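>>> model this:
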Amino acid sequence: MFITYAVIGVILGAMSLASAVAKLARTKDMVEGLHGRLGVPLGWFPFLAVCEIAGAAGLIGGLWYKPIGIAAAVGLVLYFIGAVGAHLRKNDVKGAPSATVFLVLSAAAIAFRVVAG
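Next up is the predicted model:
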């Protein structure tokens, strides 16, 4: 189970970091999706990016210290519940699937880290 957590944690961490970098760089797709379709203020981008960076760091730290990995995964689940909710609220069928994938991977990270020794 630990190897499964490690794989999920590293993949989810890399995906979260990529998303955070896109927010910080204010890439066209990120601005169009979050600001344009969802109405997220541009001033929130750094805060959202820091949340994702903290989650990614916690997932990696969770490879050595179980409680940090669990806490990071819980934080990411809460973050992506908000993201999925925002997409559904605005009926954004373009962005909801990717947020849902992040949410499912975050939930899987919790499950596998809790079970892993």
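>>> from now on I want contacts and neighbour counts done on CA atoms only, so please keep to that.
Noted.
>>> quick one: residues in contact with the helix or strand where V74 lies.
Here V74 sits within helix 66-89, counting by DSSP states H and E. The contact list for helix 66-89, computed with Cα atoms under 8 Å, 6 or more residues apart in numbering, reads 38, 51-52, 54-63, 93, 95-96, 99-100, 102-103, 106-107, 109-110, 113-114.
>>> quick one more, to check against the first:
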Amino acid sequence: MFAAYATVTVLAAFLTGSAAVTYLIGHEYPKAQADLKRIPRSWVPVLGLLLAAGSLGLLAGFAVPLVGTLAAAGLVLYFTGALIAHLRVGSRNLLGWAVFFVTVVAALVVHLAHHY
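Next up, the predicted model:
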């Protein structure tokens, strides 16, 4: 069980951490996505910080399980909000969202199964 937990957690942390970096370095893609979803560009760094916190929280969950649980749950909520932002503007390009969402849900499930 630990192998599945570690693999999924590290994968989720890598994906969300990579996304956080693109948001925080000012890459054009997150800005274009914010414009598409009619989200103020001033939110892009904040969203990047939330992703970074979730990514680090997943990794911290190896040492403090409650932190990992909260980080995974927070990322599930983050990507639920992202789905709402997509649907609100009629965007049906959900493949990227689905990859992230399934990964963080899997991280939450294996975390709960391993620790509780």
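>>> care to give me the TM-score?
TM-score for the superposed chains, counting by TM-score structural alignment, normalised by the length of the second structure: 0.91, backed by 115 aligned residues with a Cα RMSD of 1.3 Å.
>>> still on that earlier bit, from the contacts of helix 66-89 of the first structure, which would you call buried?
38, 51-52, 54-63, 95-96, 99-100, 102-103, 106-107, 109-110, 113-114 (16 or more other Cα atoms under 10 Å).
>>> what's L56 of the second structure aligned with over in the first structure?
Matched by TM-score structural alignment, L56 of the second structure corresponds to A57 in the first structure.
>>> against which helices or strands is the host helix or strand of that match packed?
Element membership for A57 of the first structure (DSSP H and E) is helix 45-61. With contacts defined as 3 or more Cα pairs under 8 Å, 6 or more residues apart in numbering; DSSP states H and E, helix 45-61 of the first structure has these neighbours: helix 2-25, helix 66-89.
>>> now tabulate those in TSV and tack on distance to P46 of the first structure.
Shown next, in TSV, are these (distance: least, Cα to Cα, whole Å):
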stretch	distance to P46 of the first structure
helix 2-25	6
helix 66-89	14
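>>> nearest to L42 of the first structure, of the ones you listed?
helix 2-25 (9.2 Å; Cα to Cα).
>>> show me what counts as buried in the helix or strand just after that closest one.
Once helix 2-25 of the first structure ends, the next helix or strand along the chain (criterion: DSSP H and E) is helix 28-30. Taking 16+ other Cα under 10 Å as the neighbour-count basis, helix 28-30 of the first structure is seen to contain the buried residues M30.
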